[in-house]
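Trainee: how would this look folded up:
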Amino acid sequence: MDIDSIVQGIAIYALPVILAITMHEAAHGYIARHFGDFTAFNQGRISLNPAKHIDPVGTILVPATLFVISKMTMGAGFLFGWAKPVPVNFANLRHPKQDMLWVAAAGPAANLFMALIWALVIKLAIFMPIGDFTKPMILMGIAGIEINVILMVLNLLPLPPLDGGRMAVSLLPHRIAYHFARIEPYGFMILLVLLISGVLGFIVWPLITFIKLMIVSFFGLYV
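Mentor: Next up is the predicted model:
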């Protein structure tokens, strides 16, 4: 096991992971406030301060453990994690069913925005004179794109309580939406089964790869 490469990998991925999760959760709270729910605002959760959103297990322990294990077994780091969910009381929204769509979509949209920002970081690093910070900037930018695209695609899956599931509830007719929303208590169990069975990877990895290639092509990145 190459300890140095693991430590370097964690150092490269730490900031992109924390920013991706923080921006995702803060975006939910901000859009919820815009549509009339001040729950997250009143709890101080509409903030870019990572300390407000970090879950010791989901934001630190699980991603770090997955990264180390995947590095040891596959030679490549794999990350997955979560933050403390921003509280949203959908009943407080001015039009709960319709506004739920925008509140849910805010998280994945924030991840797409962050992926584009990291692509700009890579572009900037490429044009900078070669120095001590150039390679780390490029590696961190690559990590930032990958992490944010993965989070975006996973959260867009139409499975409650993921954002895609809430978006589906918003768009479906009331009667169907009611029955579909009842899946929520079992959502993460279903997601875990899909992950272990390999079905999840079969579904999401082609989308993740396609979106990453689109971003790389748009910015003319060849790294």
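Trainee: going forward, measure contacts between C-alpha atoms and count neighbours the same way
Mentor: Noted.
Trainee: residues near Ala168, how many?
Mentor: Residues within reach of Ala168, counting by other C-alpha atoms under 10 Å, total 21.
Trainee: Contacts only, for it.
Mentor: Listed by C-alpha atoms under 8 Å, 6 or more residues apart in numbering, the contact set of Ala168 reads Leu101, Pro158, Ala177.
Trainee: Then Leu221?
Mentor: Ala119, Ile122, Lys123.
Trainee: gap between the last one and Leu221?
Mentor: It refers to Lys123. Plainly put, Lys123 is 7 Å away from Leu221 if you go by C-alpha to C-alpha, to the nearest Å.
Trainee: rewinding a little: looking at the contacts of Leu221, which are in helices?
Mentor: Mapping those onto helices (DSSP state H) picks out Ala119, Ile122, Lys123.
Trainee: Next, the structure of the following sequence, for comparison with the previous one:
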Amino acid sequence: MDFLQSIFRVNLNVLPFYLLAVIISFTVHEFAHAYYANKFGDPTAKLLGRVTLNPAVHIDLLGTLLLLIGGFGWAKPVPVNRDNFNRPRLMGIIVSAAGPLSNLLLAFVTTLIYAMLLHFQVLPGMENQRVAQAIYLFINALINLNLFLFIFNLIPLPPLDGYRIVEDVAPTPVRRKLQQFEQWSIFIFLLILVIPQVRAVTIEPLYTLAQVIYIQFLQFSFYITGLFGA
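Mentor: Sure thing, here's the model as predicted:
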């Protein structure tokens, strides 16, 4: 057990709930990309069966495993052909942003549900506290993971969504120069994953920022649920 714990970044007691949260979060993220790409006139994702909430078509096993071990990973990227858009840059930005924003929305909705469960004494009032604890662990994992994915995917490094947004915003000459550095992105991520000192100043602060957003969401959610009375 100690050996397994040393491998996974996530505590083994929380691992099943975290894994379920990963599957849901990655699926929603990639579905959002596929849905808006198809909505704006690019049928590529739809033809590949990606406009669906079926996790089987979105989850990448290696990417999921690395998220559990290293703290970040990936799902199967949704192929997008921007040439099919009427306004390639604008619609490209929206399609790229749809993934992270879907994670932010999912985190907020889950936080609101959590606040309601507490406000109306659903969780505290459960006779089976083991079930209540399991619900809490899953909700906590789902919120924190989605907030992290929202922040992480907005980093302007390829192949993250933040880079694609910057690429669509940048003038053509700048865009061409940016594309010359795409080949080095894998090495940057390997450095982050392997070297603890680099990770400490890159990935770890993202978790701290996610916690700050979580607290703000929670306070706002308690305010909203308080409007409904006891």
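Trainee: Let me know the secondary structure of the aligned residue in the first structure for Ile143 of the second structure.
Mentor: By TM-score structural alignment, Ile143 of the second structure lines up with Ile145 in the first structure. Of the three states, Ile145 of the first structure takes helix under DSSP: H, G, I helix; E, B strand; the rest coil.
Trainee: Ile145 of the first structure: neighbouring residues, count only.
Mentor: The tally of other residues near Ile145 of the first structure (other C-alpha under 10 Å) stands at 26.
Trainee: I figured it hits Ala119, correct?
Mentor: Yes - assessed by C-alpha atoms under 8 Å, Ile145 of the first structure is found in contact with Ala119 at 6.7 Å.
Trainee: how far away is the equivalent of Gly164 of the first structure over in the second structure from Phe189 of the second structure?
Mentor: Using TM-score structural alignment, the partner of Gly164 of the first structure in the second structure is Gly162. Counting by C-alpha to C-alpha, the gap from Gly162 of the second structure to Phe189 of the second structure is 15 Å.
Trainee: quick one: the helices in the first structure?
Mentor: Remark: helices assigned in the first structure by DSSP H are 3-34, 39-42, 62-74, 96-127, 134-155, 163-171, 174-181, 187-197, 199-219.
Trainee: Quick check: the fifth one compared with the second structure, mean distance?
Mentor: Plainly put, helix 134-155 of the first structure ends up 1.0 Å away from its match in the second structure on average once the two are laid over each other (mean C-alpha distance after the TM-score superposition for the first structure).
Trainee: for the shortest one, same thing?
Mentor: Compared with the second structure after fitting, helix 39-42 of the first structure deviates on average by 0.5 Å (mean C-alpha distance after the TM-score superposition for the first structure).
Trainee: so where in the second structure does that helix end up aligned?
Mentor: Aligning helix 39-42 of the first structure against the second structure (TM-score structural alignment) gives residues 44-47.
Trainee: neighbours around the residue lying closest to Ala45 of the second structure once chain neighbours are set aside, how many?
Mentor: Excluding the flanking residues, the one nearest Ala45 of the second structure by C-alpha to C-alpha, 6 or more residues apart in numbering is Ala34, at 5.5 Å. For Ala34 of the second structure, the neighbour count with other C-alpha under 10 Å is 29.
Trainee: Trace Ala34 of the second structure over to the first structure, please.
Mentor: Under TM-score structural alignment, Ala34 of the second structure pairs with Gly29 in the first structure.
Trainee: does that match really touch Gly44, like I thought?
Mentor: No - counting by C-alpha under 8 Å, Gly29 of the first structure stays clear of Gly44, with 9.6 Å between them.
Trainee: Geometric centre of the first structure: which residue is closest?
Mentor: Leu151 (2.9 Å; C-alpha atoms, centre = their mean).
Trainee: so what's that one up against?
Mentor: Contacts of Leu151 of the first structure (C-alpha under 8 Å, 6+ apart): Ala20, Pro108, Asn111.
Trainee: ok, now how distant is it from Ala20 of the first structure?
Mentor: 8 Å.
Trainee: What is the equivalent residue in the first structure for Asn153 of the second structure?
Mentor: Match for Asn153 of the second structure (TM-score structural alignment): Asn155.
Trainee: can you count the residues close to that match?
Mentor: 22.
Trainee: Just confirm it contacts Asp163, I think it does.
Mentor: Yes - assessed by C-alpha under 8 Å, Asn155 of the first structure is found in contact with Asp163 at 5.2 Å.
Trainee: what is in contact with those two at once?
Mentor: In contact with both Asn155 of the first structure and Asp163: Pro108, using C-alpha under 8 Å, 6+ apart.
Trainee: Relative to Gly220 of the first structure, how far out is the residue in the first structure sticking out farthest from the centre?
Mentor: Going by C-alpha atoms, centre = their mean, the residue of the first structure most distant from its centre is Pro129, 31.7 Å out. Note on Pro129 of the first structure: its distance to Gly220 of the first structure, by C-alpha to C-alpha, is 18 Å.
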